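just a sequence and a predicted model for now, questions to come.
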Amino acid sequence: MKSWKLIAHAPKETVQAALLAHDEIEEWDYDLVISGREISEDRPQDWVLEGWFPTKPTATQKRALQSLFEGKAPTISVEELPDTDWVSESQQGTPPITAGRFFVHTPDFDPDPDLINFTIPAAQAFGTGQHETTAGCLEVLSAMKSTGMRARSIADIGTGTGLLAFAAARLWPSARVTASDIDPICADVVHTNAELNSVAIGPLPNQVTMVIADGMDDPLLRLRGPYDLLIANILAGPLVELAPDFSGSVAPGGSLLLAGLLSGDQESAVRRAYRRMGFRLVARLERGDWAILWFRRRRLT
């Protein structure tokens, strides 16, 4: 089927700011799928923001893309694409990733017998493993397990595809794992991926329970806390706002894994917020422009 592409060229920081602005819009037209990338390896500061639309985009769709840019927006060009199965094409162009103990791939690739494998279709919600923050979280989870850390109750806030919740369930098979997301669409995505990866859905240990919630605002999430491990790969702003709620949801001595924040000012703001809540930084991983932070809540004296 035919589709169209909207294209905007801008510096790297401008495109990244537009992508973050998009993530904070709750009522976005999700027929318009956007992504950002560098134009070429030898021009790392020159980026392009691309948006795909299933019908010929109107002036409204163009204005929506332009609204993501602060100040004067770059020129938006429109390109008609040939008849193609873009889902299949995107999956074939999505290479597998190895992160810590994990191998994440689309259905087009064979598993790695030496690693923990997850099959996640490329054309899904955020959290396929391709983004630096998701891959970085998988690495830190692997490092946590290597230290001998124990976890009986785990929460993954903003789960997207469910990948990080599944990974935690595999590393700590005796834990009860709760996955949540603010987007109702993610419930079906998580259940589909759980079946695809032989992950049991349910309330028992070695099972994953999925809920739709804004932050920690859910009776089951509150009932299952405090957590030995809480994961949140979302955005810097919500992470700062949720610091008090997360503080009350992590057991003394428990771990907090945060991602979705850019190194620099965003990281500094997040670290300050959680230091005030009684967390200390255990480890930090940097992947690209993104920081992944492992905190531990101080034990009560």
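In hand now; what should we look at? Numbering: from 1, shown residues only.

could you use CA atoms for every contact and neighbour count after this?
OK.

can you tell me which strand in the chain is longest?
strand 250-262 (DSSP state E).

what is it packed up against?
Here strand 250-262 is seen to pack against helix 132-146, strand 227-233, helix 236-241, strand 290-297 when contacts are counted using 3 or more CA pairs under 8 Å, 6 or more residues apart in numbering; DSSP states H and E.

dropping in the other structure now:
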Amino acid sequence: MEPRQMTDTWKVTLPCTREEADSLSEDGFFISSTDSVPTIVTREADPKTPDDWVIETYCDKEPDPVFLDKICELSPSAKLSDTDPMVEKLADQDWVSMSQAGLEPLRAGRFYVHTSNSAPLDDKAVVNICIDAGQAFGTGHHETTMGCLESLDRLKRLGQGFDNIIDVGTGTGLLAFAARHLWPTAQIMASDIDPVAVQVSAANAATNNIAVGYGYRAIKLETSNGLDHPAIGRRAPFDLIIANILAGPLIALAPQIAAAAAPDTVLILAGLLKTQQRDVVHAYMRQGFRLRHRRVENEWPCLTLVKAKEFGPAKSLKISRSPPASDYFGEC
């Protein structure tokens, strides 16, 4: 790999909420007012306050007022509090590498997730995945993605096999890549509402020597609002569905996900806070799913559900009462 050219760098920092940070990978918002494309990195400000996040934008030209106004649009909460973005000049820096500097490699089950600034582990028992931070959510360095990796690893250790998998809201593609390593002969799709995330996933697949497209063992990438894409409908029903997005979209997508699931389909849900899990689980119980396992990292649960055998497609469900809370918040 050729070294990146050093240049003057400007960093713009703005506080935001976690929901605002996640929305950056959903709306495809292009903030550049110049010919250069900035690098946008979002991170949790403090694990003790999981809703407090920060947007860091790196660019190679001094931000003008139009540029700064557009950045402020990314964080309505900052605008409401009259918080101005902090602008710093970082001279003679490799700013793309610098944006990765705070991302230490991590271990989640058999997976070792690292950036291009860190070496993979020389261990046959470890699955190395290289993911650089950029304009898509899901580097593996947040509790939600880490919880999904641990849950996927757990399913494999329990001896579960899958033939038809989809990762909804794939972000960087990381969870789809993990599924490919765990179930190498499965048919796998990965979708995202943001076309930039799909492009990022394709680039990350190339970095990790994972084929994309329709070929054998290739991951099929699609830009899709939920599961609306016709290609997703043609491949359904899936026997493993992964969705690491926000609680609101998870609840809204429950009927679509249920329609794409067969009896005994395993569903992994993440991106929600502990305070939101009751509403999320309730939405999926109404579609015929039952909670089987819950893993909580700080305030971020990762839920594993299974569609009950007696339930067919979502459109056939007729549930007249809400299940009691004890049905889905007992030990699992």
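Sure, I can see it. Note that the coordinates shown come from a computational prediction; the quantities given were computed from them, not determined experimentally.

returning to what we had before: can you tell me what part of the second structure the longest strand of the first structure aligns to?
Strand 250-262 of the first structure corresponds to residues 261-273 in the second structure, going by TM-score structural alignment.

list of residues touching the matching stretch?
Contacts to stretch 261-273 of the second structure, defined as CA atoms under 8 Å, 6 or more residues apart in numbering, come from residues 144-145, 147-148, 151, 236-247, 250, 299-313.

and the strands in the stretch 1-150 of the first structure?
Along the stretch 1-150 of the first structure, counting by DSSP state E, counting those that start in this stretch, strands occupy 3-11, 33-40, 43-53, 76-81, 97-99, 102-105, 116-119.

among the ones you listed, which is the most enclosed?
When the strands of the stretch 1-150 of the first structure are scored by mean count of other CA atoms under 10 Å, the highest mean neighbour count falls to strand 102-105 (a mean of 23).

what range does that strand cover in the second structure?
The aligned range for strand 102-105 of the first structure in the second structure is 111-114, by TM-score structural alignment.

could you do stretch 206-220 of the first structure as well?
Using TM-score structural alignment, stretch 206-220 of the first structure lines up with residues 217-231 of the second structure.

next one: that stretch to chain centre, how far?
Offset of stretch 217-231 of the second structure from its chain centre (CA atoms, centre = their mean, to the nearest Å): 15 Å.

what comes up buried for it?
217-224, 226-227 (16 or more other CA atoms under 10 Å).

now, those that are in strands?
Among those, the ones falling in strands (DSSP E) are 219-223.

now these as CSV including distance to Thr170 of the second structure?
Below are those laid out as CSV (distance: CA to CA, whole Å):
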residue, distance to Thr170 of the second structure
Ile219, 12
Lys220, 12
Leu221, 9
Glu222, 10
Thr223, 10
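
these: which two are farthest apart?
With CA to CA as the measure, no two of those lie farther apart than Ile219 and Thr223, at 13.2 Å.

and the residue lying closest to Pro15 of the second structure once chain neighbours are set aside, how close does it get to Asp194 of the second structure?
Using CA to CA, 6 or more residues apart in numbering and skipping the chain neighbours, the partner closest in space to Pro15 of the second structure is Val54 (4.4 Å). Between Val54 of the second structure and Asp194 of the second structure the computed distance is 20 Å (CA to CA, to the nearest Å).

swap in Ala133 of the second structure?
16 Å.

also Glu20 of the second structure?
15 Å.

the two: which is more packed in?
Per other CA atoms under 10 Å, whichever of Glu20 of the second structure and Asp194 has more neighbours is Asp194, with 24 against 21.

contacts only, for that one.
Contacts of Asp194 of the second structure by CA under 8 Å, 6+ apart are 25-28, 223-224.

show me what the residue nearest to Pro15 of the second structure aligns to in the first structure.
In the first structure, the residue paired with Val54 of the second structure according to TM-score structural alignment is Leu49.

follow-up on the earlier one: farthest-apart pair in the buried residues of stretch 217-231 of the second structure, please.
Maximum distance among these (CA to CA): 23.3 Å, for Arg217 and Gly226.

find the residue at the geometric middle of the second structure.
What sits nearest the mean C-alpha location of the second structure, by CA atoms, centre = their mean, is Gly138, with 4.1 Å.

that residue maps to what in the first structure?
Counting by TM-score structural alignment, Gly138 of the second structure corresponds to Gly127 in the first structure.

my read: that match touches Cys137, true?
No. With contact defined as CA atoms under 8 Å, Gly127 of the first structure does not count as touching Cys137 (10.4 Å).

tell me the angle the strand or helix carrying Leu291 of the second structure makes with strand 261-270.
Using DSSP states H and E, Leu291 of the second structure sits within strand 289-297. Here strand 289-297 of the second structure runs at an angle of 20 degrees relative to strand 261-270 (axes from the mean of the first three to the mean of the last three CA atoms, to 10 degrees).

please name the nearest non-neighbouring residue to Ala135 of the second structure.
No Ala there; residue 135 of the second structure is Gln. Nearest residue to Gln135 of the second structure, sequence neighbours excluded (CA to CA, 6+ apart): Ile40, at 5.7 Å.
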